[in-house]
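[1] Coordinates for the following, if possible.
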Amino acid sequence: MQAWHVHSNGEPKEVMRLAETEPPEPGPGQVRVAVRAANVNFPDALLCRGQYQIRPPLPFTPGVEICGRTEDGRRVIGTVALPHGGFADHALADEAALLPAPASLDDAQAAALHIGYQTGWFALHRRAHLQAGETLLVHAAAGGVGSAAVQLGRAAGARVIGVVGGPAKAGTARALGCDLVLDRHTDDIVAAVKDATKGRGADVVFDPVGGDAYAKSAKCVAFEGRIVVIGFTSGHIPAPALSHAMVKNYSVLGLHWGLYAAKDPAAVARCHDRLTDLADQGRIAPLVSERVALSGAADAVQRVADGTTTGRVVVMAEGAA
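    The predicted model follows:
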């Protein structure tokens, strides 16, 4: 079979190499999955760079999220068991981590449903307790995780303000249904959010960016608002002033979705059931902007790392939908 291997850490386009190799052998509790589609996530780039929380032994195959078929014929989605990731003809996964792929979604959409939408759901509902009628501010609203948060916010009945970088991404965010779209390059984010909310500010902030995005969020969060920290795609981890949170009476919440899989897997399964219902109803639909062949995986991971893509880029098996 073919698989992308990373033999040393660095930029994805420099360290990913496509090779012929033997199919991986499942260990205890694992299954081998024929990959139909593998969604590209920012953590794939961090894995290549050696900057992710998990550092698999070298060489490894990136591609942390897949849709595929098990050897007994089930169509499934889920996270992989590294070092045998999804940018390959076959991957390994823990049986307990696999979930049924929604029939209403094709392979590419199904591959993109899991991590981003689970992250959005737990952030907005489990951590921030988003309510209908509240204002949700989503940074990187045209990206993979951000686009999921926009759709989930709208499904929850929130008013959604999306922050993006550039006119092309602004168009994507509008198409997703944002009530207001702000360009971080040209708009005064703080003033615009306060103006749009008549001075109140955003009730919930979804922040996968960190750095300057977090700093601006703290200046326009509402009384008893909630800032949910998802990640730091900007490369800058902010050091929040706790005195500011105290004086303004807002909460800063962390969300590491992977911990739920380890500590409360039943919650992950319940979330998947809810996401499947929303997909079947047409209320959410993963934004797949590109479908690329396996041979294009390294370039796809690099472009996601560079922040030049919108929605999800998905690596497809030959003949997959």
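[2] can we go C-alpha only for contacts and neighbour counts from here?
    OK.
[3] Is it correct that residue 288 is in contact with residue 314?
    Yes: counting by Cα atoms under 8 Å, residue 288 touches residue 314, with 7.1 Å between them.
[4] Name the residues contacting each of those two.
    Common neighbours of residue 288 and residue 314, using Cα atoms under 8 Å, 6 or more residues apart in numbering, are 108, 112.
[5] More neighbours: which of these two?
    Neighbour totals were compared for residue 288 and residue 314, and residue 314 leads with 31 against 17 (other Cα atoms under 10 Å).
[6] Quickly note the distance from the more buried one to residue 119.
    Distance, residue 314 to residue 119, using Cα to Cα, to the nearest Å: 18 Å.
[7] Just the strands from the stretch 151-300 of the chain, written as ranges.
    159-164, 180-183, 202-207, 221-229, 251-254, 288-293 (DSSP state E, counting those that start in this stretch).
[8] For residue 92, which of these is the nearest?
    strand 288-293 (19.9 Å; Cα to Cα).
[9] In contact with the residue sitting furthest away from the middle of the chain, which residues are there?
    Centroid-distance maximum for the chain: residue 247 at 32.0 Å, with Cα atoms, centre = their mean. Applying Cα under 8 Å, 6+ apart to residue 247 gives no contacts.
[10] now residue 43
    Residue 43 neighbours (Cα under 8 Å, 6+ apart): 52, 64.
[11] Can you list the helices and strands that the helix or strand harbouring residue 31 packs against?
    Per DSSP states H and E: residue 31 is located in strand 30-39. Under the contact definition 3 or more Cα pairs under 8 Å, 6 or more residues apart in numbering; DSSP states H and E, strand 30-39 sits against strand 65-70, strand 90-94, helix 107-111, strand 312-316.
[12] same thing but at 10 Å, please
    Applying 3 or more Cα pairs under 10 Å, 6 or more residues apart in numbering; DSSP states H and E, we find strand 30-39 packed against strand 65-70, strand 75-79, strand 90-94, helix 107-111, strand 288-293, helix 297-306, strand 312-316.
[13] Sequence B follows; please return its structure for comparison with A:
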Amino acid sequence: MKAILCKTFGPPEDLILEEVPSPRPEAHQVLIDVKACGVNFPDTLLIQNKYQFNPPLPFSPGGEVAGLVREVGEGVKYLKPGDRVLSLTGWGGFAEQVVADAATTLPMPPGLDFVTAAGLMYTYGTSYHALKNRAQLQPGETLLVLGAAGGVGLAALQLGVLMGARVIAAASTDEKLAVCRSLGASETINYASEDLRERLKEITSGRGVDVVYDPVGDLYTEPALRSIAWKGRYLVVGFAAGEIPKIPLNLILLKGAQLIGVFWGTFAQKEPQENLQNFQELLTWIAQGKLRPHLHGTYPLAEAPLALRAMLERQVVGKAIVVVD
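    Prediction:
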């Protein structure tokens, strides 16, 4: 089979398309013929050895796939060859085949296409866990989404609207913010040209925001934290802007606020039943047409490095998908 391989840590341009042996599933695993694979910011960190953990070299990036079950390992009861599935793999998805744990592989709902399915697990899984389980977002509250035009950002925006919140979307270009408005943002802030803190003060009449969803970090964190309302919740999702910020903890004290870490991958491992419940709710909304990933574009397998480069350059609005023919 063909696979995109990371043989040495470095930029996307160092990745290589090669012919490699097909993997075989072990007990409680499935072998999937990959039809599509989502592109996510952690993929860019994995290939540079900058993530919290790394697979041994060589490996293929790509942590969420949609495809067809080819073979099941011993002990797999509810999946069979030919089933259409979506799966959280961690890595290995930029390939024609990948082995996945049966526990993180779900049947695809009828009518869902592979490209859409491949863009669901990371973005909506992360954002719904953050807003539902961690922040306990309530109808009528104000939600600020930083990096609102990225994959998890747009998912958080859509989910916030669906959950009854007033959503303020912050992003770096007017073009990105136009997409945010089309998906339901009540207010938008271009934090490349506007003062984030002053605009939040203006929009909320000085009250502040109830929940901040922050996958960006860097210089945007402190002004957003200073703009949080009394008893607000600050969701630490990631650091896509590069720098991990240092938090003045006195702001948490003065606001009576909560600083809340969000690591969906560990949540899915440690609380699988709760994670499954979340996905049942998400897939219901998707089947009802209430949620749908915003597709940035598709890339053939050989051009997967270009997708990762676009992600690093912050050119991706919504989801980029690698399609395997």
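[14] Turn the helices and strands packed on strand 30-39 of structure 1 into TSV, including distance to residue 200 of structure 1.
    Converted to TSV, those look like this (distance: least, Cα to Cα, whole Å):
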stretch	distance to residue 200 of structure 1
strand 65-70	38
strand 75-79	39
strand 90-94	46
helix 107-111	36
strand 288-293	34
helix 297-306	34
strand 312-316	33
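[15] closest one to residue 3 of structure 1 among these?
    Short answer: strand 90-94, nearest of these by Cα to Cα, at 8.0 Å.
[16] Tell me the residues of structure 2 aligned with the closest one.
    Across structure 2, the stretch matching strand 90-94 of structure 1 (TM-score structural alignment) is residues 97-101.
[17] Give me the mean deviation of that stretch from structure 1.
    On superposition with structure 1, the mean distance recorded for stretch 97-101 of structure 2 (mean Cα distance after the TM-score superposition for structure 1) is 0.6 Å.
[18] picking that back up, quick one: the strand holding residue 31 of structure 1 to structure 2 mean distance?
    Counting by mean Cα distance after the TM-score superposition for structure 1, strand 30-39 of structure 1 comes out at 0.7 Å.
[19] which residues in structure 2 does that strand match up with?
    So strand 30-39 of structure 1 sits over residues 29-38 in structure 2, by TM-score structural alignment.
[20] Equivalent analysis for stretch 269-289 of structure 1, please.
    Going by TM-score structural alignment, stretch 269-289 of structure 1 sits over residues 276-296 in structure 2.
[21] Go through that stretch and flag the buried ones.
    The neighbour-count check on stretch 276-296 of structure 2 (16 or more other Cα atoms under 10 Å) flags 276, 278-279, 282-283, 286, 291-295 as buried.
[22] Centre of the chain to it, how far?
    13 Å (Cα atoms, centre = their mean, to the nearest Å).
[23] quick one: which of the helices and strands packed on strand 30-39 of structure 1 is nearest residue 241 of structure 1?
    Taking these one by one with Cα to Cα, helix 297-306 is closest: 28.8 Å.
[24] Does anything pack onto the closest one? Which helices or strands?
    Against helix 297-306 of structure 1 (3+ Cα pairs under 10 Å, 6+ apart) you get helix 12-15, strand 16-20, strand 30-39, helix 42-49, strand 288-293, strand 312-316.
[25] just these: most buried one?
    Most buried of these by mean neighbour count (mean count of other Cα atoms under 10 Å) is strand 312-316; its value is a mean of 29.
[26] Check which helix or strand residue 128 of structure 2 maps to.
    Going by DSSP H and E, residue 128 of structure 2 is in helix 121-128.
[27] Next, the mean deviation of that helix compared to structure 1.
    Helix 121-128 of structure 2 versus its aligned partner: 0.7 Å mean (mean Cα distance after the TM-score superposition for structure 1).
[28] okay, and whichever helix or strand comes after that helix goes to which residues in structure 1?
    Per DSSP H and E, the first helix or strand lying C-terminal to helix 121-128 of structure 2 is strand 142-146. Against structure 1, the aligned range for strand 142-146 of structure 2 is residues 135-139 (TM-score structural alignment).
[29] average gap between that stretch and structure 2?
    Compared with structure 2 after the fit, stretch 135-139 of structure 1 shows a mean deviation of 0.4 Å (mean Cα distance after the TM-score superposition for structure 1).
[30] So residue 113 of structure 1 sits against residue 148, correct?
    Yes: with contact defined as Cα atoms under 10 Å, residue 113 of structure 1 reaches residue 148; the gap is 8.5 Å.
[31] Residue 315 of structure 1 matches what in structure 2?
    By TM-score structural alignment, residue 315 of structure 1 lines up with residue 322.
[32] From residue 69 of structure 2, how far out is the nearest residue to residue 101 of structure 2 once chain neighbours are set aside?
    Nearest residue to residue 101 of structure 2 in three dimensions, chain neighbours excluded: residue 29, at 4.4 Å (Cα to Cα, 6 or more residues apart in numbering). Residue 29 of structure 2 sits 10 Å away from residue 69 of structure 2, going by Cα to Cα.
[33] And stretch 112-131 of structure 1, how far out from the chain middle?
    Offset of stretch 112-131 of structure 1 from its chain centre (Cα atoms, centre = their mean): 10 Å.
[34] Apologies, that question was intended for stretch 293-302 of structure 1.
    For stretch 293-302 of structure 1, the distance to the chain centre is 18 Å (Cα atoms, centre = their mean).
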